[in-house]
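Engineer: just the structure for this:
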Amino acid sequence: MRLHRLQMTAFGPFGSTQTVDFDELAAAGLFLLHGPTGAGKTSVLDAVCYALYGKVPGARESGHSGAQGSALRSDHADPAVPTKVVLELTVAGRRLEITRQPAWLRPKLRGKGTTTEKAQSLLREHDAAAGAWKSTGSRSHHEIGEELTQLLGMSRDQFCQVVLLPQGDFARFLRADAEARGKLLGKLFATERFGEVEKRLAERRRATETRVKEADADLLARAHRMQQAAGDAMDLPALTPGDPGLAATVLAEAAVARSTAREQLDVARAALDAAEAHRAEAGRKAAEVRELARLQSRFADARARADRLEEGSAVCREAERVMERSRKAEAVAPALDLRRAAEAEHRAATAADRRARALLPAERAGDGAAGLAAAARRAAEELGGLESARRAEHRLHDLTAARDRLDRQERDDEEAIQEAEEWLAGWEETRAALQARAEAAQEAATRAEQLAAGQEPARRRLEAARERDRLVAETRTAHKRAAAARENAAAAHEHWNTLREQRLDGIAAELAAALREGEPCAVCGSPEHPAPAGMSAGHVDRAAEEAARADHRRLQEEADRAERHHAGLRESLAAAVAEAGEDSTEDLARELAELTERHRREHLAASDLHPAREELRRAEQEHARRTADRQEAAVRAAARVGHRERLDQERATLEQELAEARGAAASVAARAAQLERTVTLLDEAAEAARAAEDAAHRLKDADARLADAAYRAGFETPQAAADALLDAAEHRALQQRIDAWQQEYAAVRAVLAEEETAAADRLPPADPAAAETVLAAATRRAREAASAYDAAERRCADLDRLSAEAARAARALAPLRAEHDKVARMAGLAAGTSADNERRMRLESYVLAARLEQVAAAATARLLKMSGGRYTLVHSDDRSGRGRSGLGLHVVDAWTGRERDTATLSGGETFFASLALALGLADVVTDEAGGVRLDTLFIDEGFGSLDDQTLDEVLDVLDSLRERDRSVGIVSHVADLKRRVHAQLEVVKGRQGSQLRQRGVPGRG
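Structural biologist: All right, here's what the predicted structure looks like:
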């Protein structure tokens, strides 16, 4: 990596744009970056780091956290100038240009105040073929940072340690303990992965230990379940998860429990066989006793039922006799049914005849069927003669309705004529009033337009008056400020003149201060200066004069601005006075208010113009309509006179005809309704009379047939035959009773005839209860034996199953325990806690120790030259106290031949030892980062502790780094280095911010 050019704008102490040409400085190989304390030497290195990584070095980053852009920005910069860092470098064969602009507060383009400008980054690459820069396409901070980190091959911490060599850090590194050295080396060589390996191994050890304990706990739980299944046949000792012999103990106890359980199973099987045989014998005997008791009970029941059947035999014979009489009566049943039907028909016909006669007039109640039919025919003939009267009555009804309509129309026309005449009587007054209303509204509209035209000028005068009043006050204030500004500017000008005169009086002393021995005088040219003028008390230098001049310029500009502001206010005031006149604001406001109120009233009155015109138009339309209605009503009244006379004449003729046709009835329709009802009643009565006479004849014939049938069947009277007749339900009930008695009697005789049942009756009575008691006791003993056998069998099965599971768990536990032992041994070795790790060195410390050994070897090559072959740095694996070993660092003194700790070195020795260590570390880190060549290095401070000889030796070593075009920058304020190092980059501190100057480089004076 080679730096070519750095440009900083408004960065750190640099208020303006400053440029560093590293190519010119690299031409000398070794260059010095110097300047007074606080001038900004370190800010140059901060700018390089910020351009590459977007952050300043870690030691100074805490000052920029949270608001890095504002912290990096120069307080001397113009508010409108952005903070920017541009770095041009070559890395991995690519020439790149990096531009970084942090977020900053810039003035708003419009108005006052500031706004935040976002941070920006840009990465460009130089195209050698085209001879131009082109963008890489990466603009985000993250993308540019990732790309540069990959090209550089090192992190920001590594870069700051191997390119910006901070000697103070390495001096502390020499005196630090192993823990502190480990932290620094871990950051540089990124050995966190080895620490992660230690953590992962520890985690795996805990995980495998947990799995082993979980497997032991599962095996122990299975053992407890086996102990519960085995009862007292298994005795487990006190075991805990993790015990080495847990699996063997559990499996041994399980084998003993299984053997005991099988012996108990054999005993239970023999007891079950004996109990089953005893239960079978008791069951056979109980069955024989139950069968004997059943046969004896069967014979006793049959004999008791036979006795009951003999007692009920008379009832059965009586039922048979009733059944026989019913069969004879069945021959009379058709005649009985016919007689019942004829009697029901006669009763219905007689009742209907009575109902029909009850509706007839009294004179017709005793007539026969023929008389009633004749009367019905006469009434029907009279009804047919009323048809023409009905049509006449309908015509009379229509005439009456037409006459009523004429009367209503006449009344409506009379009311319409009267209403129209009343409305038309006031027409002239109404029309005059509406015309006057429209004319008044028109006049108000004209006045409103005139008033509206005068409102806007009045409003402008009022606004101008208000502006006039405001400008009067501001003009007075501006006048006072302008006068004060002129006085301040005059006083500043006088002060500047005074200081300038005082400086001119003492200019000889100022020139004498710049004289150097052997250099010619700027005034006389002599290289000798025998009596240079001295500075007097209160001498005014150039900076004081320039400050007074700047104050005068600033105050004069303020006075000019105040004058311009005052003149502008006066012009605005004159324009406002010309617009508003001399009237007061209150008078103008009152005038505008009165004008506005008058315009509102006139506008309100003018708004009635359209409604007034519309109302006049509607009134004229109403006048025309009412005039036409009155004329039409008069014409209709004249036409109705002849029509009314014709209707009255026709109605009188019809009323005379209808009076004769309706008789005593209210109308012809009523008379026709009476005749229709009379015809209907007479027809119904005649039909009912004929039906009653026919039913009486049929009833008489049925009585004769019934008497003949009863006599032939053997009954004295028809009623006797009816009483003997049974219905279907009674017949079925008697037949079922007879059949049941006969069947039961036959079944009883069959039971009594059975030889087995009769023989059982001759034996002594059986005792089933005693036999059942014996059987229950035998069954209970067999059930208990079966339960004991089942329990023993389940115990054997459970123990077999649990033993198999325990064996599988024990087999699965073996690889877990082996894996845990291996992981625990590896974790102990990596953590340095194992007895096999004699030096108790952690894995990360081991890796760092190898790196430290490489660093010590690389540092020794330069330390030997710096110390004149006296000192050598060596790495030590010895333990310090009770701590761990691996990061010891000793120095070997060739003069004494002894090895001692680096903390015993003196100040100067510590400096060149730490410098050698830093350079060696830079070489090792460079190799670790992929061999990226570092063509530009910076060494920060520490040279003040060296004597002249040692400083020469250190500079020789640094000068040797120029091999293969490598440049080294020394950051120091030691005055003697200015004489020894010719190429210099000087930081000059001033009131307007620091500036950079390059001196002593080829091509420059």
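Engineer: okay, CA-based contacts and neighbour counts for the rest of this
Structural biologist: Noted.
Engineer: residue contacts, Ala349?
Structural biologist: Contacts for Ala349 were tallied using C-alpha atoms under 8 Å, 6 or more residues apart in numbering; they are Ala688, Ala691, Ala692, Ala695.
Engineer: please identify the helix or strand for it.
Structural biologist: Element membership for Ala349 (DSSP states H and E) is helix 333-358.
Engineer: longest strand anywhere in the chain?
Structural biologist: strand 2-11 (DSSP state E).
Engineer: report the buried residues of that one.
Structural biologist: Arg2, Leu3, His4, Arg5, Leu6, Gln7, Met8, Thr9, Ala10, Phe11 (16 or more other C-alpha atoms under 10 Å).
Engineer: need the strands for the stretch 251-400 of the chain, in chain order.
Structural biologist: With strands called from DSSP state E, counting those that start in this stretch, the stretch 251-400 of the chain shows none.
Engineer: show me where it has its helices.
Structural biologist: 313-329, 333-358, 369-384, 387-425 (DSSP state H, counting those that start in this stretch).
Engineer: quick one: distance of the last one to the chain centre.
Structural biologist: Relative to the chain's own centre, helix 387-425 is displaced by 83 Å; criterion: C-alpha atoms, centre = their mean, to the nearest Å.
Engineer: next: stretch 20-35.
Structural biologist: Distance, stretch centre to chain centre, for stretch 20-35: 60 Å (C-alpha atoms, centre = their mean).
Engineer: let's see this one next to it:
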Amino acid sequence: MRLHRLTVTAFGPFGGTQEIDFDALSAAGLFLLHGPTGAGKTSVLDAVCYGLYGAVPGARQGSTLSLRSHHAAPHTPTSVLLELTVAGRRLEITRNPEQLRPKKRGDGTTRDKAQTLLREYVADGPQGPEWKPLSRSHQEVGEEIGQLLGMSREQFCQVVLLPQGDFARFLRADDQARGQLLGKLFDTGRFAAVEERLAELRRGSQRRVISGDEELLRLAHRIAQEAGDSPDARDYPLPHLTPGEAGVTGAVLEWAAVARSGARERLDVALAAVHATESAHLAARRHAEEAAELDRRQRRYAQARDRSEALAARAPERAQVRERLRRAHDAESVAPAIDLHEAADRDRQAARAAEQRCRALLPPQLTDTSRNQLAALERELRQELGGLAAARRAERRALAIGTELASLDQESRADEETIAEAAEWLTGWTERRLAHQRLIDDCQDAATRAEHLAVRLDPAMRALEAAQLRDQLTGQVEALRTERLRAAEEATTAQTHWLDLKERRLRGIAAELAAALRPGEPCAVCGGTDHPQPARAGDDHVGRTAEEVAHAAYQDADALRAEADQRLGELREKLAAATAGAGETPAAELAACVRELQREHAAAQATGAGTHAAREKLTHAEREYEQRRTQHEDAARRAAARTSHRDALARELSALQDELAEATRGAASVAARVARLERQVTLLSEAAEAAATHAAAAERLADADARVADAASRAGFSSPQAAADAVLPEPERSKLQHTLDQWQAEEAAVAAELADPQSQLAAARPPAHLAVAEEAVEAATSALRAASARDAAARERCIQLDQLSAQATRAARTLGPLRAEHDRVAALASLAAGTSADNERKMRLESYVLAARLEQVAAAASARLGHMSAGRYTLVHSDARTSGRGRAGLGLHVIDAWTGSERDTATLSGGETFFASLALALGLADVVTDEAGGVRLDTLFIDEGFGSLDEQTLDEVLDVLDSLRERDRTVGIVSHVADLRQRVPAQLEVVKSRSGSAVRHRIDV
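Structural biologist: From the prediction side, this is the model:
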């Protein structure tokens, strides 16, 4: 990283814009940044840090509002521009912090947000060399600069900007802080990543081993569950094991083998018990089957006797059923005639009821009319209906004419309204058109007047601003004139007091010289060694300190007077310019004139803005005029044509109304008369048809009476009613026949059962004890089932144990390589983490690499430290533990060549600590620069610390710093030491004044 240019504006103590050319200062390789206390030397370093990181070093960090200079003009924005080269890229960073500025209108202030701009110099741009903008985002710029520099703001301030009081921080830092900085500079994060990766691999392999052990233990518990509460399981219980514990695999496999052996022994015992219970069960079943057969035959023979007695008791009932079936069979020949008679009777009754309903709807005079008379009346009414067809057409035409006439009347009223409205609107058209034209002319005149007023308004406002500034500056000039007179008086008083003290001191200078005389030492004036009568100081004697204080007070007072003169001259120049712009016109009068112009301009501008709208209104009114005129003419033409058509329709309607009055004969309309006639025709037709249907049904009933009487006589029944009573429905007849057939089948079965010889022999034997035999079978079955269950359980237990043992064996084989891998990875991870017994110094891998880097840094620093300390001190790295139980770290010790002992850097004196820290910082920069992929640090700043060095050591330190130019590196020294101004030719001086600090470059060739 190399700095080229720094430009600050209104930043810290710098009230204006100051530019620092680092390229010119860096040409000598070593430059001095000096100035009085509080002038702003450290603010230069703050600006560099703020340009890079958007924040100042931590010790001076506060609100961004505090970065703004109190000496800056209110409208001058605070900004920092830094141009540098880093990682081979030339960049320009511009930062404006958040700040308050006066409002552009009105009183008070407004807050401007922080802004950042990053640009890159491109030598081969499209139009030649140019600065190419990269980003305006605070976050993007911060990330880009952070990646290029490779260090945070705190690390940058510790390695590049060594601020006041922080020289020894890195030298005396603890191992952790020193390791963080070195790790960032040397990019050793990959070694930490290796440690983390090994730790992850160890955790992963440990999880896999524990998972495998858990799987083995899960299988062991399942084996224990399958083994059950057996003597083997009780005598050899499953040991208590923890996943990850040594010996899990062997213990589980050994215990599984014992469980399998016990399960096979229990299977052999269960199989022998099954064979014994099967034989007992077979004998019990044979005995039970014999008893069941004897019992069955005895019960069947007894049931056959009971059924025979029951059949004999129901013999009369069977005779009645046979007789009922016979009569039903005889009545089957009469049934069709009976059905016909019943149907004819139902039809006659229905026809008579229908005829009565139809006659009830006829007029009273037609209730008893015969069927032929009703038919004649129906024919007459149908002829009358035929004659009304023409009248119905005339009625429909009359309705259509009425509808059309109503529509014509509605259209006439609408056209009359249109004609009246159009005529009324057209009457005032000329006046409206002239009003629109006048409005357009007024708007155009107002727009022209607004342009003239705008030309007058701008100089009036400038004159008002000048008058206000004139009045303000007049008061300031008067106040500053009074202040200048007071400063001049104070300067004169201070000068008089200083001259008085100086004169008194000169009168008593002999006393001062006499006070320095010592017996035997030569006098500084005469050279004599005898001092018989040395002068004595009087009561009014003034010492050198009092004179210097008075002189400083006089200089300060004179500086205040000069500053007041300068400020008064500047204000007078501004007042003259403001008076030239405003004249002698009072500001109130100018303000009233401006307000009047603004009011007139706003009114004219508002009126002139309506020109377009006025033209649009005129165009709209002209279009409406044409529409109204066209509507008036069209409505008049339609009204004339409509009058003749309405007269023709009225004549046609009158003729149709005369025709309809003849056809309706008192009805409301022809349709009403037609509907009434159609209703009468329908009633007469239905009554005649119902009378005919009733007569036909009566004839069919008489014929059915004769037929049913003849059929009943031939079938042997005394009357048709007797035959009807004998008829049975088919379902009932089938049911009675089925009952009779069942009785016959039952008689045959009972006879066959009673005649069976085996049944007769069984009935003669004693009763069988079936319950006892069945109980014996059930007991044998239960015993066999229990034995079979024990056998199946034992067999299933053996199968499950074999399967689980096989699974455990496979899991153990899989777990073996995993456990070996875990042991290997765990050993590597422990070694890298510093927890292994093989790692004697308990150093982590990253710490080991950083220790090697720190050895390089110490070696590079020792070369310069030896030169600075005249060969006395040497820096060495120490990897000893920092405490009794701690790990070896990144320690730094110093070897004292005078005593030959190695001691801690905290034992160095202030001056020794300074040049040791300086040598370490320079050595760190060398190693970082040489490290491939590291950050090149071409610019270093050393803030204070040289005052603690004696003259010889200072020469040696400067020789070391001067040698840095061989590596093209620049070192900036920030110091108050006066000797350095004579020793360092390239200087940047910061000068302070009441108006703010300024920088001066001085480069002696």
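Engineer: TM-score for the pair, please.
Structural biologist: Here the superposed chains carry a TM-score of 0.68, computed using TM-score structural alignment, normalised by the length of structure 1; 842 aligned residues with a C-alpha RMSD of 6.3 Å.
Engineer: Thr76 of structure 2 maps to what in structure 1?
Structural biologist: Under the alignment (TM-score structural alignment), Thr76 of structure 2 maps onto Val81 of structure 1.
Engineer: what sits against the closest residue to its match other than its chain neighbours?
Structural biologist: In this structure, Val81 of structure 1 finds its nearest non-sequential neighbour in Ala10, 7.2 Å apart by C-alpha to C-alpha, 6 or more residues apart in numbering. The contact partners of Ala10 of structure 1, by C-alpha under 8 Å, 6+ apart, come to Ser16, Thr17, Arg73, Ser74, Asp75, His76, Ala77, Val81, Pro82, Thr83, Lys84.
Engineer: coming back round to it: how close does the match of Thr76 of structure 2 sit to Ala983 of structure 1?
Structural biologist: Applying C-alpha to C-alpha, to the nearest Å, the value for Val81 of structure 1 to Ala983 of structure 1 is 31 Å.
Engineer: who's more crowded, the two?
Structural biologist: Neighbour count, other C-alpha atoms under 10 Å: between Val81 of structure 1 and Ala983, Ala983 has more, with 24 against 15.
Engineer: translate that one into the numbering of structure 2.
Structural biologist: By TM-score structural alignment, Ala983 of structure 1 lines up with Ala986.
Engineer: am I right that that match is in contact with Arg1000?
Structural biologist: No - Ala986 of structure 2 is beyond contact range of Arg1000, at 11.0 Å (criterion: C-alpha atoms under 8 Å).
Engineer: hey, what's in contact with both of these two?
Structural biologist: Counting by C-alpha under 8 Å, 6+ apart, nothing touches both Ala986 of structure 2 and Arg1000.
Engineer: what helix or strand is Gly666 of structure 2 located in?
Structural biologist: Here Gly666 of structure 2 is assigned to no helix or strand, by DSSP H and E.
Engineer: same check on Arg840 of structure 1?
Structural biologist: Assigned by DSSP H and E, Arg840 of structure 1 belongs to no helix or strand.
Engineer: ok, now Arg90 of structure 2?
Structural biologist: Under the assignment here (DSSP H and E), Arg90 of structure 2 is part of strand 89-96.
Engineer: and for Ala547 of structure 1?
Structural biologist: Following DSSP H and E, one finds Ala547 of structure 1 within helix 542-580.
Engineer: and the helix or strand following that helix, what does it pack onto?
Structural biologist: Sequence order places helix 585-606 as the next helix or strand after helix 542-580 of structure 1, per DSSP H and E. If you count contacts as 3 or more C-alpha pairs under 8 Å, 6 or more residues apart in numbering; DSSP states H and E, helix 585-606 of structure 1 packs onto helix 427-505.
Engineer: please list all residues in contact with the aligned partner of Thr249 of structure 1 in structure 2.
Structural biologist: The pairwise alignment with structure 2 assigns Thr249 of structure 1 to Ala251, based on TM-score structural alignment. Neighbouring residues of Ala251 of structure 2 by C-alpha under 8 Å, 6+ apart: Pro239.
Engineer: quick check: Ala251 of structure 2 vs Phe186 of structure 2, distance?
Structural biologist: Distance, Ala251 of structure 2 to Phe186 of structure 2, using C-alpha to C-alpha: 51 Å.
Engineer: and the strands in the stretch 901-1005 of structure 2?
Structural biologist: For the stretch 901-1005 of structure 2, the strands defined by DSSP E, counting those that start in this stretch occupy 901-904, 939-943, 970-974, 986-991, 998-1003.
Engineer: which one of the ones you listed lies nearest to Glu600 of structure 2?
Structural biologist: strand 998-1003 (51.0 Å; C-alpha to C-alpha).
Engineer: what packs against the closest one?
Structural biologist: Applying 3+ C-alpha pairs under 8 Å, 6+ apart, we find strand 998-1003 of structure 2 packed against strand 14-21, strand 986-991.
Engineer: if we use 6 Å, what do you get?
Structural biologist: strand 986-991 (3 or more C-alpha pairs under 6 Å, 6 or more residues apart in numbering; DSSP states H and E).
Engineer: ok so, going back, does the match of Thr76 of structure 2 sit in a helix, a strand or a coil?
Structural biologist: coil (DSSP: H, G, I helix; E, B strand; the rest coil).
Engineer: can you tell me which residue is spatially central in structure 2?
Structural biologist: Gln139 (21.4 Å; C-alpha atoms, centre = their mean).
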